[in-house]
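K.L.:
below is the sequence, then the predicted model.
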Amino acid sequence: MINRFSFSYFVLSFLTGITTVLAQAPLTIGSDRELFVDRKLIESLDGAQVILHEPVDQGKVLAFDEPWEGAFSAYVTILKDGDLYRAYYRGVPTAGKDGNDSEVTCYAESLDGVRWEKPNLGIHEMAGSRANNVILANAAPVTHNFSPFIDTNPDAPRQQRYKALGGTSSSGLVAFVSEDGIHWQRLQGDPVFTEGVFDSQNVAFWSESERQYVCYFRTWTGGGYSGYRSVSRTTSPDFIHWSEPEAMVFGDTPYEHLYTQQTSPYFRAPHIYLAIGARFMPNRKVIGDEEAKLLGVDPKYYNDCSDVVLMSSRGSNAYERQFMESFIRPGIGLQNWVSRSNYPALNVVQTGAEEMSLYVNQDYAQPSAHLRRYSMRLDGFASLSAGYAGGEMLTKPFVFSGEKLEVNYSTSAAGEIRIELLDAEGNSLPGFSMKETQPLIGNEISRLVYWNKSTDITPLAGKPVRMRVYLKDANLYSFRFH
């Protein structure tokens, strides 16, 4: 006969066993490219570390200098559509209430992401002429923060290939659709979502990994308007009916004001969402009154400062803030330290065989307001790194699919990377040991890993494995089984 104590012990042992099994269950990564923007796969580090890389300032690419644009132009979205780059942004020459009638949505395009032009679209009359780049006017408050995306949902109608959300708390989020990305119309008369603050960019996309539309939008946390500007998330199967919102959580990192979050799938690893957002520091005043006058800054816009931060998510309502440090610091010069400057545009796009670019609003509330380009190597947000003394990373158990292992890496002339494949318990697998791997030396976006002069890892596909990476004066940016 089982007494109460023995029965309780049996249940506890059973549940503990289940928990242990679940904790040790291998991750499934398939043939996805894995980055080091989070620690999803990392079991341990010994002499190695994950470091954040700083984008390179490539200078001004787009001035907000048309009469309908001006010093308060903001909330830029960059889309790469085949060989054409598209930029969408708010134009408004003077400061006013959010969603006022003078706000318009402007458009620019580029063939390389570097040299941009503002086409004369002939859609709306501005300053007595239709020779302008305005795609939406007289549509307040949608034009306050109109944010489009290219719908990659395979079931999306061709006439709705482009979708967008815009609006403030007074209107809710209004859905727009377009076939060509230039001419837009409302998807329906009523807003599609109303449970948020919405007073900055509210971003949406079709998630390949979640098989649904996802929207990240502005909320407050920790006491309403006396708390912190933060982010919530909602999902939809059809872009019309949205779920109850969930507040995003940030692990054990401290709250900071996030004015924009710019969450979107990384184009080379769409299962990873990158949030390259604006960290806002209210009442952190850097420039004085006389300095502001010399710069021509609007008197209301130099009591705060901001910079760019990097977060990531793999779906659900969780961000990982692996790095609290700034991703892009404000540039040299007091003009970079005014309120609401240094706000990043939505999306990272490829602008070369080895290069990607992101864009940042600068000189806000000043006559010199413009968009600036920053470049990075592909996958180069963060890397696994070790110095001359060397270091190692051991991954958690995972299951992959594919025949080869491809890496994006760099070493010094004296450095190297060696990769060993292990079983789930951490035992070296014959034919894939550290001694049998060919050292990786050089600087390549894509290179295959060899063991015993072969790249074939087919016998290990579908089985739980671990990976041990040894680095000496080297960086590993990403890896992928395919």
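P.N.:
Received, thanks. Numbers count the residues shown, from 1 in each chain.

K.L.:
every contact and neighbour count from this point should use C-alpha atoms.
P.N.:
OK.

K.L.:
for the stretch 151-300 of the chain, what spans make up the strands?
P.N.:
Across the stretch 151-300 of the chain, reading from the start of the chain, the strands by DSSP state E, counting those that start in this stretch fall at 162-166, 174-178, 185-186, 203-207, 212-221, 228-236, 246-247, 257-260, 263-266, 269-281.

K.L.:
tell me who's in contact with the nearest residue to Arg377 once chain neighbours are set aside.
P.N.:
Across the structure, with C-alpha to C-alpha, 6 or more residues apart in numbering as the measure, the residue nearest Arg377 apart from its sequence neighbours is Glu355 (4.6 Å). Going by C-alpha atoms under 8 Å, 6 or more residues apart in numbering, Glu355 touches 375-378.

K.L.:
now distance to Gly99 too, for these, in JSON lines please.
P.N.:
Conversion of the contacts of Glu355 to JSON lines gives the following (distance: C-alpha to C-alpha, whole Å):
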{"residue": "Ser375", "distance to Gly99": "33"}
{"residue": "Met376", "distance to Gly99": "35"}
{"residue": "Arg377", "distance to Gly99": "38"}
{"residue": "Leu378", "distance to Gly99": "37"}
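
K.L.:
and the comparison structure, right after this:
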Amino acid sequence: MLTDHMNGTGFKMLFAVFHHKCTDAGIDELQLDRRMIMFLVPDNLHRINVAVEQNIEQQRTETYLDVQLIPDYWSGIGRSRQHATSLYVRVEVRIFPNCITKGKRIVNCLRYPIRMYSMRNRIYGEAVLPVFQFKTIGVASERPVLFAMDDHYFPLKNGVCHYMSKPEIIERPVLARSERPDAPDSLAAHFYGTVLYDEGKYRMWYLGMSLDINPDMPAQELELHRKKTNASLGGIMSGPICYAESDNGIDWVKPNLGQLLYKGNRNNNGIDLPEAFVHAPAVIKDEDDPDPNRRYKMVYTYIYNTGTIGRSHTSRTATSPDGIHWTAGKMGMIDEALEHSSFYKVNGLYVINGQALSGERRSEGGAPLGRQATAWISTDFDNWLKEGVDSFRLLENQAPSERGTRKNYDQVHLGVAPIVYDNVSVGLYGLWHHCENPFADTSCDFGIVISNDGLLFREPVKGHVYISSQESCATPVPGKQLNTVLCQSNGIINVGDETRIYHGRWRNAWTPEGVTDDYSGEVGLAILPRDRYGALGLIPSRKEGSILSLPITFPDEHFSLMINADGAKGIRVEFTDEHFRTIPEFSGENGGIVSKDGLDQIVEWPTNQLRMLAGKTVRMRLKLEKQDQVEPRVFAVYLVK
């Protein structure tokens, strides 16, 4: 029922049964014969308001139906100003995710018209979504962000080049290992983890490590560890998952959760899960799930398989009502050994992004594959596809015999960890400089990637090191030269006018004999002005330049355009049709101007209103001109309804 160009965005079928129960003084009962309206809407919505237009003896009336989500179907109760015996041909659905109503007034509502038709005593509807459409790349979005560094949205350029940003690095760690020897993070506070800004508070889940085994761990797991003498763990205790909180995101507190029995007491910030040896807690807050007990969702790695199905060192899910008390899901959900950096939700899909460890994924010709990014997908969080996505790849060695995780060349560590916008995802990958012997010479930087579907990523500037391990290095050990391995995870968040990049700094003191106290893990922070990952600006030798977008179909309603830029006085915005013909009403002297630098600066039009372009397909041209020795730089364009 919904057109194909919606590009797989998460939609669900709604069955709205309009009951005819209604009592109110002076208002007659609405008769709808319990007929059912079925339609598709985005799957992140919880409540709708339906305005039913009726035609009774040439008099037009409206009935408002408040429809709430209940398991498996939606039901509504209507109130009408006049008695009605049948439903007229047109229904308009007003959808608002925040479920805020005050009497008959709808606050923050989005209007979604429904085209109606009847068949077999049922009325069917087709959602007509007021979205911005980018048909050439198969994307539709309510709140699109067009990053200037994204060559899918701005493929045509003249006289401009990329200027990638340098985030401000906070030198000291924002979270470090505990000094208490009986703490679960006495060796390392690894950011194989997550930071959320949740209800006015920063919350962090991270991986604790210690040199000593927890004697209170499950006996079966302890026996497995002793038998296997896992060399990759180097004699350390990987786990438990730990929790911390902060009011400002810089000064953190490790609360006493009183859950986990660790070395004889529960006075720690560890989270109690079925396994003791764990890794990589990636957490999201899922506002779309109607079950409050599944509000927080986590994917983590368990090292040893203590069950009867599946394999070791693979992912497991968990759910929680509060992010503190967790219920683990089933084991064996993915039949591959893997190590992930991130877990996120995009276009109605749950995605794990990481590196495969089982050796079952291969490079061209069936040769071994180095560390590369793979994405695993689920539609319901419980059942995961066997097929994975080749999410991002660096070049493999030309010689097949020189490929593989133990060979000395650059690889993708832990996959991609993105922040998800409505139409685009921006992420970091680990640029792993592998050295097999000695392994302590291995280091890792960050590269930056972008995606229009959250699955297939590409570099806006190939080979660009976004944050190096020299810029954000682990706390040094006096008198020793130890490499830093940067670790990306669920750590890119937007708060206010900042983009914060929380990341791990692993001090690589690994030796064949095992690790010592020189080994450590800590959480670092890099900060950008919001959404300023990179810009397009004039080539140094040029005074003028321009960029031209792909075709954009505007919604048939009022909208505005905002820009994130510096040197804004040297930027003008124009429109052409999709075949590059200038639209005079929005070009030249009629072009849009930006009066201020910064985030969310409105584009003003001197003579015409953007409403003239509603429903039309156009291209956007940004003209850049150097004025008063000020260089214009465009970071992002926002289309806002």
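P.N.:
Structure's in. What do you need? Quick caveat, the model's predicted, so the values are computed rather than measured.

K.L.:
still on that earlier bit, so which of the strands of the stretch 151-300 of structure 1 is the most surrounded?
P.N.:
Burial of the strands of the stretch 151-300 of structure 1 is given as mean neighbour count (mean count of other C-alpha atoms under 10 Å); strand 162-166 ranks first at a mean of 26.

K.L.:
in structure 2, point out the residues matching that one.
P.N.:
Residues 296-300 of structure 2 are the counterpart of strand 162-166 of structure 1, counting by TM-score structural alignment.

K.L.:
picking up where we left off before, among the contacts of Glu355 of structure 1, which two are most distant?
P.N.:
Using C-alpha to C-alpha, the contacts of Glu355 of structure 1 reach their maximum pairwise distance at Ser375 and Leu378, which is 9.2 Å.

K.L.:
can you pull out the strands in the stretch 301-450 of structure 1?
P.N.:
Under the criterion DSSP E, counting those that start in this stretch, the stretch 301-450 of structure 1 carries strands at the ranges 305-313, 343-344, 349-350, 355-362, 370-377, 382-386, 391-395, 398-400, 405-423, 443-448.

K.L.:
so which bit of structure 2 is the first one matched to?
P.N.:
Alignment of strand 305-313 of structure 1 against structure 2: residues 443-451, by TM-score structural alignment.

K.L.:
and the matching stretch, how far from structure 1 on average?
P.N.:
In the superposition against structure 1, stretch 443-451 of structure 2 averages 1.1 Å from its aligned positions (mean C-alpha distance after the TM-score superposition for structure 1).

K.L.:
any idea how far Tyr388 of structure 1 is from Ala48 of structure 1?
P.N.:
If you measure Tyr388 of structure 1 against Ala48 of structure 1 using C-alpha to C-alpha, to the nearest Å, the figure is 11 Å.

K.L.:
which one's more surrounded, these two?
P.N.:
The neighbour count for Tyr388 of structure 1 versus Ala48, taken as other C-alpha atoms under 10 Å, is higher for Ala48 (22 against 13).

K.L.:
which residue of structure 1 sits opposite Asp577 of structure 2 in the alignment?
P.N.:
Using TM-score structural alignment, the equivalent of Asp577 of structure 2 in structure 1 is Asp423.

K.L.:
just Pro321 of structure 2 next, same as before
P.N.:
That one, Pro321 of structure 2, aligns with Glu179 by TM-score structural alignment.

K.L.:
quick one: that match and Ala156 touch, right?
P.N.:
No. Taking C-alpha atoms under 8 Å as the contact criterion, Glu179 of structure 1 and Ala156 are not neighbours in contact, 10.9 Å apart.

K.L.:
neighbour count winner among the two?
P.N.:
Between Glu179 of structure 1 and Ala156, counting by other C-alpha under 10 Å, Glu179 is the more crowded of the two (16 against 13).

K.L.:
ok, the most centrally placed residue in structure 2 - contacts?
P.N.:
Closest residue to the average C-alpha location of structure 2: Val420 at 2.7 Å, with C-alpha atoms, centre = their mean. Taking C-alpha under 8 Å, 6+ apart as the contact definition, Val420 of structure 2 lies against 344-346, 426, 454.

K.L.:
farthest pair in the residues you listed?
P.N.:
Comparing every pair within the contacts of Val420 of structure 2 by C-alpha to C-alpha identifies Lys345 and Val426 as the most remote, at 13.4 Å.

K.L.:
Ile501 of structure 2 matches what in structure 1?
P.N.:
So, by TM-score structural alignment, Ile501 of structure 2 is matched to Leu358.

K.L.:
and its match, how close does it get to Leu460 of structure 1?
P.N.:
For Leu358 of structure 1, the distance to Leu460 of structure 1 - C-alpha to C-alpha - is 37 Å.

K.L.:
out of those two, which sits in the more crowded spot?
P.N.:
Neighbour totals were compared for Leu358 of structure 1 and Leu460, and Leu358 leads with 23 against 18 (other C-alpha under 10 Å).

K.L.:
so Glu392 of structure 1 sits against Gly47, correct?
P.N.:
Yes. With contact defined as C-alpha under 8 Å, Glu392 of structure 1 reaches Gly47; the gap is 6.2 Å.
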